[in-house]
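[1] I'd like to go over a predicted model; first the sequence, then the structure.
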Amino acid sequence: MTKYIKNPMNSNEQMNLKEKLDWLADRYLKNDRDEIFADYLREILKVDIDGSIIPEPVRDPLTNEVRGLMVIGASQTGKSALIDRNLKHLGIFSKMDGDAAGNYVHCRVPADATIKSLGQLVALATGYQVSDRSKGHEVWTIVRHRMKEFGVKLVWIDEAHHLLRPGAGRDVAGAVQALKSLLQENTGVSVIISGVPKLEEVILKDEETALRFVTLNLFPMTEGAGEFERFQRFIQICADKLGVGMPRDPHFAERIVFAMNGELGRSIKLAKAILRQALTSGKVELTLGDAARTYKMLHKHTQAGPFDAGTWPVVKATLIELGWV
C-alpha cells in the first residue's frame, strides 16, 4: 500500500540500493487533490452520521438512479494514482481481481477496446469469463447480474476515452449509452470514469449522460501555489531520505515543473527518474547536467531544455521564445 512520508530525516544507512529504489517507487505526494477527490466522492457515495464515506451509492429517490464521477486530465497527470491511492486509503473498498471477493471493480480500457470487450473485462474481474460468441447486450446482462449478486458498489473504468474513439466497427453512441445505463440500472453501483479531455468532450455531447456525472478536472500546477510548494518539499524529502544531495539551484523544482508543462503526475515521475538515476549510478550529489541527461533520455530531447546551465529566469525566457509555452 502506498505510504506517506512521515519522517524524512530517518537514517538511510540501513537501506541497500534495492530498498532505496523500492522506497522511492512507492512514494505518493499527498496534495490538495486528495481532499477535493474525497469531496467529489461524497457526491456519488453515501456518508455515515460522522460524515465518513461509506461504500453505498447515493440514489435519487424519484428516479432510483445513481450518479457517476468523471476524472479528467491530460495524459500522465496522475489520475490513476489519485483514484487508486484514495480508494485504498478510505479502507472501505476492496478490489475484485478475478474472484468474487471484493466490492469494487477496476478496469483499465485497452486502446482497441469495444463496449463488449469492456464488459468481458468487468465480468472477468468478478471471476466469470464470457464467451466471445456472446453478443454485447448479453455480456452486459451478465455483468449487471454478477455485480448485483456479489455486492459490487463501485466500478472504475480507467482510460475510458478509448471506448469513444471513432472508426470502423466502433459504436461511440453505444458506448456512451452503456456508461449511462450503468447508472440507470438497479445494480446498486456507482461509476468512476477517468480519461483525457476527449472523454469529457464526447460525454458532454449527450446531455442525459453528462447530467449523470460530476466532473473533476485536474489542471496543471501553478508556481507559488500550495500544490507546487508541496511538490518542491516532496523532492527535498526524497533526496534527504535517499542520501542524495540536491542541485545547487534554488529553482530546480520549477525547472522540473516547466519541463512537464505543470502536470503534477508527470513532474513527480520525472523527479523520481532523476533521483533513481543518481542512485543507480552511485552519485551522492545531483547536478543540473545529471537532470538534463535523464530528461533527454526519457523524452528524446536534444535541443535547449529546462536543465541547461544558467540562471533559471534567463533559461526560462529563452525557452519561451523558442516556443515551449
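    Sure, I can see it.
[2] CA only for contacts and neighbour counts going forward, please
    Noted.
[3] And residue 142, which helix or strand is it part of?
    helix 136-149 (DSSP states H and E).
[4] elements contacting that helix?
    helix 115-125 (3 or more CA pairs under 8 Å, 6 or more residues apart in numbering; DSSP states H and E).
[5] Could you figure out how far the helix it packs on is turned away from helix 136-149?
    30 degrees (axes from the mean of the first three to the mean of the last three CA atoms, to 10 degrees).
[6] What helices and strands are in contact with helix 115-125?
    So helix 115-125, by 3+ CA pairs under 8 Å, 6+ apart, packs with strand 104-108, helix 136-149, helix 172-184.
[7] Name all residues that make contact with residue 198.
    By CA atoms under 8 Å, 6 or more residues apart in numbering, residue 198 lies in contact with residue 161.
[8] check which helix or strand covers it.
    Going by DSSP H and E, residue 198 is in helix 197-204.
[9] now the helices for the protein?
    17-25, 32-44, 79-90, 115-125, 136-149, 172-184, 197-204, 207-210, 226-242, 252-259, 264-280, 288-299, 312-321 (DSSP state H).
[10] now those as JSON lines including distance to residue 56?
    JSON lines is the format used below for the helices of the chain (distance: least, CA to CA, whole Å):
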{"stretch": "helix 17-25", "distance to residue 56": "32"}
{"stretch": "helix 32-44", "distance to residue 56": "9"}
{"stretch": "helix 79-90", "distance to residue 56": "13"}
{"stretch": "helix 115-125", "distance to residue 56": "19"}
{"stretch": "helix 136-149", "distance to residue 56": "12"}
{"stretch": "helix 172-184", "distance to residue 56": "13"}
{"stretch": "helix 197-204", "distance to residue 56": "24"}
{"stretch": "helix 207-210", "distance to residue 56": "21"}
{"stretch": "helix 226-242", "distance to residue 56": "31"}
{"stretch": "helix 252-259", "distance to residue 56": "38"}
{"stretch": "helix 264-280", "distance to residue 56": "29"}
{"stretch": "helix 288-299", "distance to residue 56": "42"}
{"stretch": "helix 312-321", "distance to residue 56": "49"}
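[11] one more structure, for comparison:
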Amino acid sequence: MTNASKGINLPVDELRNLHIGTPSYRSLKDNLARLFRAGPDGTLTHEPVLFTRGTETHGIILIAGAGAGKTPDIGEAIGSIEALTDNHETGVPRYIHVTVGSPATLRSLAVQFLEKLGLDGVGDRVKVHELWTMVRRRLQRLGISLVVVDEVHDMFRSTPGSETDAMFRMMKSLMQGDHPVVLLLGGTERLLAVTGLDAQVNRRFRKVIAQPLDCGGNADSIHKTVAFYAGKAGLALSIRDDLAVRLIHGARYRFGRCVEITIAAIDEALRAGDDTLTGQHFETAWGMEEGCPLTANVFAVEDFMSIQLEDDDEIGERIQVAREKKRRAKATPKSKRGKKVA
C-alpha cells in the first residue's frame, strides 16, 4: 500500500467508525437498559431484570430495513452497558452476537450458537435437543447475559413453518430456567409481520422500529450529516440544494445507507485529490455501487424521483423463490416435465 493510499484510507476508516444516534438507536439503548438491573450506585449490571414472579426475562425486537444501520446501533447500545462488554472471570464479553444463516434449521442455529460460545466441530450424530442443552450450559458457564440474534427474518425465507416455530420456541426458552438471558432479535419488516402473530412474542418482547426517512422531514438533517462527514475528512462542501433528497431516495430511505453513500463519495473526492465534496462525487460513487447507466443515476438526472429502486429484501426474496423453483425442477422426474394434461 502506498503512502498516498494510507493517507486516504485512514480518514475514511475513521469515518466508518463514527456513529450518529438516531431516534431508533436512542429507543433501543433506552429499552435495553430497562432489561438489566442497576447496582447500589445506580450503574447497570449484567444481571437481567426478571418478570413473571422472577421466572423469565424479557427481550427486544429491533425492526429495521436493510441498510438502516441496525448492526452498528446494536453494537453501540450494548457498548453503553459496560457490565456486558467484559467479564473479568472469563475474559470474554457477557453477550454473544449470532447472525442467522440462510437457510436456517433448528440444528444449524444451535451450531451457530455453540461456535460463538467457543465450541467448534460438533458431531453430526449429536441430537438437536442435546445441542440446545449444550447451548444452555455454555451460556451459564460463560456468564452470558445477552444473546443477540441478527437477520432473524432469514428464518422465514425457505424454512418450513413448523421448523421456524420450533426455532422461536427454543430461543424463547433461553429466557427461562436456571440461567435466563435477555434476547435481542434484529430483522427487517418481515420479522415484525411474522412475530406479530405470536401472542407470547408480543408479551415478552419490546419492539423498536426504525422508521424510514422522509424527504420533507429529514432532508435538513441529512444535509447536516453530509456536511459533518465532509468536515471530518477535511473537505469543503459544494452541493446543490436537492442533493439531500436525492441521497435519501438513492439510499432507499435508510439512514445507514445515506452514511455509506456519503463516505463513498468522500472517498472518491480524496482519491481524486479534490478539496471540495460535490454532487459529482456522489454521482460517481452511487453509480459504481448500483452498476447503473447515467440515465438511471439519481444524482445525475433531473427527474430522479421517477427512478424505481428495488430493496435488498425484495431482491433476496426473488432469489430465494428462483432457487426453490430450480430445486423443485431438479426433483421432478424428466418424464413428467412439460407434460400437458389433456
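    Right, received. Where do you want to start? These numbers come from a predicted model, not from an experiment.
[12] Report the TM-score for the pair.
    Between these two chains, after superposing, the TM-score reads 0.83 (TM-score structural alignment, normalised by the length of the first structure); 301 aligned residues with a CA RMSD of 2.7 Å.
[13] that older thread, nearest to residue 216 of the first structure, out of the helices of the first structure?
    helix 32-44 (7.4 Å; CA to CA).
[14] The closest one vs helix 226-242, what angle?
    Calculated by the same axes, to 10 degrees, helix 32-44 of the first structure forms an angle of 120 degrees with helix 226-242.
[15] Go through helix 32-44 of the first structure and flag the buried ones.
    33, 37, 38, 40, 41, 42, 43, 44 (16 or more other CA atoms under 10 Å).
[16] Tell me which residue of the second structure matches up with the third one.
    Taking TM-score structural alignment as the alignment basis, one finds that residue 38 of the first structure is matched in the second structure by residue 29.
[17] what sits against that match?
    Contacts were defined as CA under 8 Å, 6+ apart; by that measure residue 29 of the second structure touches 77, 78, 80.
[18] Trace the first one over to the first structure, please.
    Residue 77 of the second structure maps onto residue 86 in the first structure, with residues paired by TM-score structural alignment.
[19] now that match: how far from residue 147 of the first structure?
    22 Å (CA to CA, to the nearest Å).
[20] Neighbour count: these two, which is higher?
    Higher neighbour count among residue 86 of the first structure and residue 147: residue 147, with 23 against 19, using other CA atoms under 10 Å.
[21] what does residue 259 of the first structure align to in the second structure?
    Match for residue 259 of the first structure (TM-score structural alignment): residue 250.
[22] quick one: that match and residue 292 touch, right?
    No: between residue 250 of the second structure and residue 292 no contact is recorded; they are 11.9 Å apart, counting by CA atoms under 8 Å.
[23] Of those two, which one has the most company?
    Taking neighbours as other CA under 10 Å, residue 250 of the second structure and residue 292 compare with residue 250 leading, 23 against 12.
[24] Who are the contact partners of that one?
    Counted by CA under 8 Å, 6+ apart, residue 250 of the second structure has contacts 258, 286, 298, 309.
[25] list the buried ones in stretch 144-164 of the second structure?
    So for stretch 144-164 of the second structure, counting by 16+ other CA under 10 Å, buried means 144-159, 164.
[26] How far off centre is that stretch?
    13 Å (CA atoms, centre = their mean, to the nearest Å).
[27] Tell me which residues are up against that stretch.
    With CA under 8 Å, 6+ apart as the criterion, stretch 144-164 of the second structure contacts 46-48, 71, 84, 93-106, 139, 180-188, 190-191, 317, 320.
[28] just to revisit the earlier point, determine which of the helices of the first structure approaches residue 61 of the first structure most closely.
    Across the helices of the first structure, closest to residue 61 of the first structure is helix 172-184 (CA to CA), at 12.5 Å.
[29] tell me the angle the closest one makes with helix 136-149.
    20 degrees.
[30] Next, the mean deviation of helix 172-184 of the first structure compared to the second structure.
    Compared with the second structure after the fit, helix 172-184 of the first structure shows a mean deviation of 1.6 Å (mean CA distance after the TM-score superposition for the first structure).
[31] residue contacts, the aligned residue in the first structure for residue 14 of the second structure?
    Mapped onto the first structure by TM-score structural alignment, residue 14 of the second structure lines up with residue 23. Applying CA under 8 Å, 6+ apart to residue 23 of the first structure gives no contacts.
[32] so how far is residue 84 of the first structure from residue 23 of the first structure?
    18 Å.
[33] The contacts of residue 250 of the second structure into a markdown table, with extra columns for distance to residue 175 of the second structure and neighbour count?
    A markdown table is the format used below for these (distance: CA to CA, whole Å; neighbours: other CA atoms under 10 Å):
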| residue | distance to residue 175 of the second structure | neighbour count |
| --- | --- | --- |
| 258 | 36 | 26 |
| 286 | 43 | 23 |
| 298 | 46 | 28 |
| 309 | 40 | 14 |
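[34] Give me the distance between residue 235 of the second structure and residue 229 of the second structure.
    9 Å.
[35] Just the buried positions in stretch 66-85 of the second structure, please.
    For stretch 66-85 of the second structure, using 16+ other CA under 10 Å, the buried residues are 66-74, 76-78, 81, 83-85.
[36] For that stretch, measure first residue to last.
    26 Å.
[37] which other residues reach it?
    By CA under 8 Å, 6+ apart, stretch 66-85 of the second structure touches 19, 21, 25, 28-29, 32-33, 44-46, 62, 64, 92-95, 145-146, 150, 186, 188, 210, 254-257, 311-313.
[38] what about 6 Å?
    25, 29, 45, 46, 93, 94, 254, 255, 256, 257 (CA atoms under 6 Å, 6 or more residues apart in numbering).
[39] try stretch 305-323 of the first structure
    Stretch 305-323 of the first structure has contacts (CA under 6 Å, 6+ apart) with 255, 259, 288, 292.
[40] picking that back up, looking at the contacts of residue 29 of the second structure, spot the one nearest residue 128 of the second structure.
    The closest of the contacts of residue 29 of the second structure, once distances to residue 128 of the second structure are taken by CA to CA, is residue 78, at 29.8 Å.
[41] For residue 55 of the second structure, which non-adjacent residue is closest in space?
    residue 176 (6.2 Å; CA to CA, 6 or more residues apart in numbering).
[42] What lines up with that neighbour in the first structure?
    Correspondence of residue 176 of the second structure to the first structure, assessed by TM-score structural alignment: residue 184.
[43] And residue 286 of the second structure, by the same measure?
    So residue 286 of the second structure corresponds to residue 295, using TM-score structural alignment.
[44] still on that earlier bit, pull out the buried positions in the helix holding residue 142 of the first structure.
    136, 139, 140, 142, 143, 144, 146, 147.
[45] so how many other residues sit close to residue 223 of the second structure?
    Neighbours around residue 223 of the second structure, by other CA under 10 Å: 17.
[46] I am finished for the moment; much appreciated.
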